[in-house]
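>>> coordinates only, sequence not included:
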């Protein structure tokens, strides 16, 4: 893959990662517009590595608030660890169950059926974007209604952002993250943060916990995609058409670096949109983006 394409995809990923608009959907659409196959092992590994780059950007950006909320004491860390591991376990169980169900139903028992083969289908990304948009819109309107009823003098001295989500809130967020894993377009951050807000967490707490869940989950997803690429590489060798395995790894690592840089830049100025009661605007954006993606699908992309 040409270096400029890797860099362009990394920038798209980095700029879209903080926003609850499904960075995966944006990268997949960009790949389609460039004539690439988003479902190929090389592309799915690249996508995961781009997420890894922005994951490191998220760690750098959120580290101070994570220290205050999760590492201020052993008790705070234990509360956080239990919740994030529980949410991740729920995500893994539900995500794997949905993956197997889709592979057995949509592929009708076809050999080598993989849900990743559906990742390039814009007709599936469009409704996933719309579903995320509706959820974000509902949560955003709920937030505005709550803010309208807040009396400033009643806000705790530590603010609305410091502290942890409850065990029940982490459960719901883990469940929704499990739904987001198999479906490109169903924004992981948008759906989990919105769910946290709807079950009583402040947006700041839900946002912080959502990105912490992503950091815990990403290494496992990277490992799965690396194994998938290695398996495809062996199969291609047997067929006499080997994949440039090392070239794919190199391109993915380069993309990770650029997505890290782009993610840091985006995080520096985009977070203000998450702090001024404008969450619902992202829902509107997802609905509009859903229409654009479906239009591209009708044009043969």
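Thanks, I have it. Everything numeric in this text was worked out from a predicted model, so none of it was measured.
>>> only C-alpha atoms from now on, for both contacts and neighbour counts.
OK.
>>> show me what the helix or strand hosting residue 175 is in contact with.
According to DSSP states H and E, residue 175 maps onto helix 167-180. Residues from elsewhere that reach helix 167-180, judged by Cα atoms under 8 Å, 6 or more residues apart in numbering: 83-84, 86-95, 98, 186-188, 191-193, 195-196, 199-201, 210.
>>> now with 7 Å, please.
Around helix 167-180, the neighbours that count as contacts under Cα atoms under 7 Å, 6 or more residues apart in numbering are 83, 87-88, 90-92, 94-95, 186-188, 191-192, 195-196, 199.
>>> repeat that for stretch 49-67.
Contacts with stretch 49-67, where a contact means Cα under 7 Å, 6+ apart, come from 10, 13-14, 17, 215, 218, 222, 252-253, 255-257, 259-260, 263-264.
>>> and what of stretch 279-289?
Outside stretch 279-289, the residues that reach it (Cα under 7 Å, 6+ apart) are 20, 21, 129, 130, 132, 133, 134, 136, 137, 140, 141.
>>> got the contact list for the residue lying closest to residue 186 once chain neighbours are set aside?
The spatially closest residue to residue 186, leaving aside those adjacent along the chain, is residue 128, at 4.7 Å (Cα to Cα, 6 or more residues apart in numbering). Contacts for residue 128 (Cα under 7 Å, 6+ apart) come out as 183, 184, 185, 186.
>>> just the element for residue 128, please.
Per DSSP H and E, the secondary structure element for residue 128 is helix 122-148.
>>> how about residue 280?
helix 279-298.
>>> quick check: angle from that helix to helix 122-148?
For helix 279-298 against helix 122-148, the angle between stretch directions is 170 degrees (axes from the mean of the first three to the mean of the last three Cα atoms, to 10 degrees).
>>> buried ones in helix 279-298?
Residues 279-287, 289-290, 293-294, 296-297 are the ones in helix 279-298 that count as buried (16 or more other Cα atoms under 10 Å).
>>> any idea of the angle the longest helix belonging to the chain forms with helix 167-180?
Using DSSP state H to define each element, the chain has its longest helix at helix 203-238. For helix 203-238 and helix 167-180, the angle between their directions (the same axes, to 10 degrees) works out to 30 degrees.
>>> then this one, side by side with the first:
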């Protein structure tokens, strides 16, 4: 990976991490256009680590929530919600790596996820849960199980899966999005820790000064861009729905699928 490729990947990650369009899919699409080797162990590690850096933007923007130790029930909800993904993430690691190596599969999942988003606003109406304290552990666990869909189908979007899970549990669009952001913190922290450990055990040679500098820069860029992305998404959801994201996913997925099938990328 070159510095240019790393910067572009980090910007794409920051822009798409919190949108229901799959940041993983967009990073893989961008890397395919730039002819980045998908089998390079540093690439996989880079993608996951900068995702965690992007997620840290949530702590900055919602710091009062994350540093309020008196609000222990909030942390318990996150712990309950993250358990399913920790279990299935460990069990399906090889499956995830296989899917992430196929642009065709990711593009197909992107299109199918877009079709779902076209109708989500019609599926869930009269949502009654408007504040985080109203989310009980049962609802948190249900949202956590929805997150498994993003693990089984990389490219579906962790954000989309958990927001849909939240709305299916009675949360409003904006609250479902916020809880999705909160849940991303422990989820990506665990995924990053595991990826770093696995990479260090299997291919320690990737941890050299050039790669490390690239990784730090990628993290900073993804974090800064994510701060802007979160603010935009929450504001947009309060006024609009998911249909535009569904249309975008279908168009983008079909274009990428066509380019992949014709061996252009």
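Thanks, I have it. All figures in this text were calculated on a predicted structure; none of them were measured in a lab.
>>> TM-score of the superposition?
A TM-score of 0.88 describes the superposed chains when it is computed by TM-score structural alignment, normalised by the length of structure 2; 264 aligned residues with a Cα RMSD of 2.5 Å.
>>> thinking again about what came up before, show me what the residue nearest to residue 186 of structure 1 lines up with in structure 2.
Residue 128 of structure 1 maps onto residue 109 in structure 2 when the alignment is built from TM-score structural alignment.
>>> do you know how far that match is from residue 235 of structure 2?
The gap separating residue 109 of structure 2 from residue 235 of structure 2 is 27 Å, by Cα to Cα, to the nearest Å.
>>> cool, residue 27 of structure 2 as well?
Looking at residue 27 of structure 2 against residue 235 of structure 2, where the rule is Cα to Cα, the gap reads 24 Å.
>>> which one's more surrounded, these two?
Between residue 27 of structure 2 and residue 235, residue 27 has the larger neighbour count (other Cα atoms under 10 Å), namely 20 against 11.
>>> hmm, that one is touching residue 12, no?
Yes. The pair residue 27 of structure 2 and residue 12 passes the contact test of Cα atoms under 7 Å, sitting 6.2 Å apart.
>>> how about the residue nearest the centre of structure 2: what's its closest non-neighbour residue?
If you average the C-alpha coordinates of structure 2 and look for the closest C-alpha using Cα atoms, centre = their mean, you land on residue 158, 4.5 Å from that point. Counting by Cα to Cα, 6+ apart, residue 158 of structure 2 lies nearest to residue 150, which is 4.9 Å off, once chain neighbours are set aside.
>>> between which two of the contacts of stretch 49-67 of structure 1 is the distance greatest?
Across these, no pair lies farther apart than 222 and 264, at 20.5 Å, counting by Cα to Cα.
>>> so between the two, which is more surrounded?
Looking at residue 222 of structure 1 and residue 264 with other Cα under 10 Å, you find the greater number of neighbours at residue 264, namely 23 against 19.
>>> okay, and the corresponding residue of structure 2 for the more buried one sits in which element?
Under the alignment defined by TM-score structural alignment, residue 264 of structure 1 is paired with residue 227 of structure 2. Using DSSP H and E, the element containing residue 227 of structure 2 is helix 209-239.
>>> just checking, what packs against that helix?
Packed against helix 209-239 of structure 2 by the contact rule (3 or more Cα pairs under 7 Å, 6 or more residues apart in numbering; DSSP states H and E) you find helix 3-16, helix 41-61, helix 173-202.
>>> could you give the angle of the shortest one to helix 209-239?
Read it as helix 3-16 of structure 2. 20 degrees.
>>> average offset of helix 3-16 of structure 2 relative to structure 1?
Following superposition, helix 3-16 of structure 2 is found to deviate from structure 1 by 1.2 Å on average (mean Cα distance after the TM-score superposition for structure 1).
>>> how many residues are close by the alignment partner in structure 1 of residue 119 of structure 2?
Residue pairing (TM-score structural alignment): residue 119 of structure 2 is matched to residue 138 of structure 1. By other Cα under 10 Å, 17 other residues sit near residue 138 of structure 1.
>>> ignoring the adjacent residues along the chain, who's closest to residue 138 of structure 1?
Nearest residue to residue 138 of structure 1, sequence neighbours excluded (Cα to Cα, 6+ apart): residue 280, at 7.3 Å.
>>> one more: residue 221 of structure 2?
Using Cα to Cα, 6+ apart and skipping residues adjacent in sequence, the residue nearest residue 221 of structure 2 is residue 10, 5.9 Å away.
>>> that neighbour reaches residue 218, doesn't it?
Yes. Counting by Cα under 7 Å, residue 10 of structure 2 does reach residue 218; the two are 5.1 Å apart.
>>> just want the angle from the helix holding residue 227 of structure 2 to helix 41-61.
50 degrees.
>>> what residues sit buried inside helix 209-239 of structure 2?
By neighbour count, and taking 16+ other Cα under 10 Å as the criterion, the buried residues in helix 209-239 of structure 2 are 211, 214-215, 217-227, 229-230, 233-234.
>>> post-alignment, it versus structure 1, mean distance?
Between helix 209-239 of structure 2 and its aligned stretch in structure 1, the superposed structures give an average distance of 1.7 Å (mean Cα distance after the TM-score superposition for structure 1).
>>> now do that helix: distance to the chain's middle.
Between the centre of helix 209-239 of structure 2 and the centre of its chain there are 12 Å (Cα atoms, centre = their mean, to the nearest Å).
>>> please apply the same query to stretch 104-121 of structure 2.
15 Å.
>>> over to stretch 197-207 of structure 1?
Between the centre of stretch 197-207 of structure 1 and the centre of its chain there are 17 Å (Cα atoms, centre = their mean).
>>> in structure 2, what stretch matches that stretch?
When stretch 197-207 of structure 1 is aligned against structure 2 using TM-score structural alignment, it corresponds to residues 167-177.
>>> so what touches that stretch?
124, 127, 128, 129, 130, 131, 139, 163, 166, 234, 237, 238.
>>> ok, 6 Å please
The set of residues external to stretch 167-177 of structure 2 that reach it, using Cα atoms under 6 Å, 6 or more residues apart in numbering, is 127, 128, 129, 130, 139, 163, 166.
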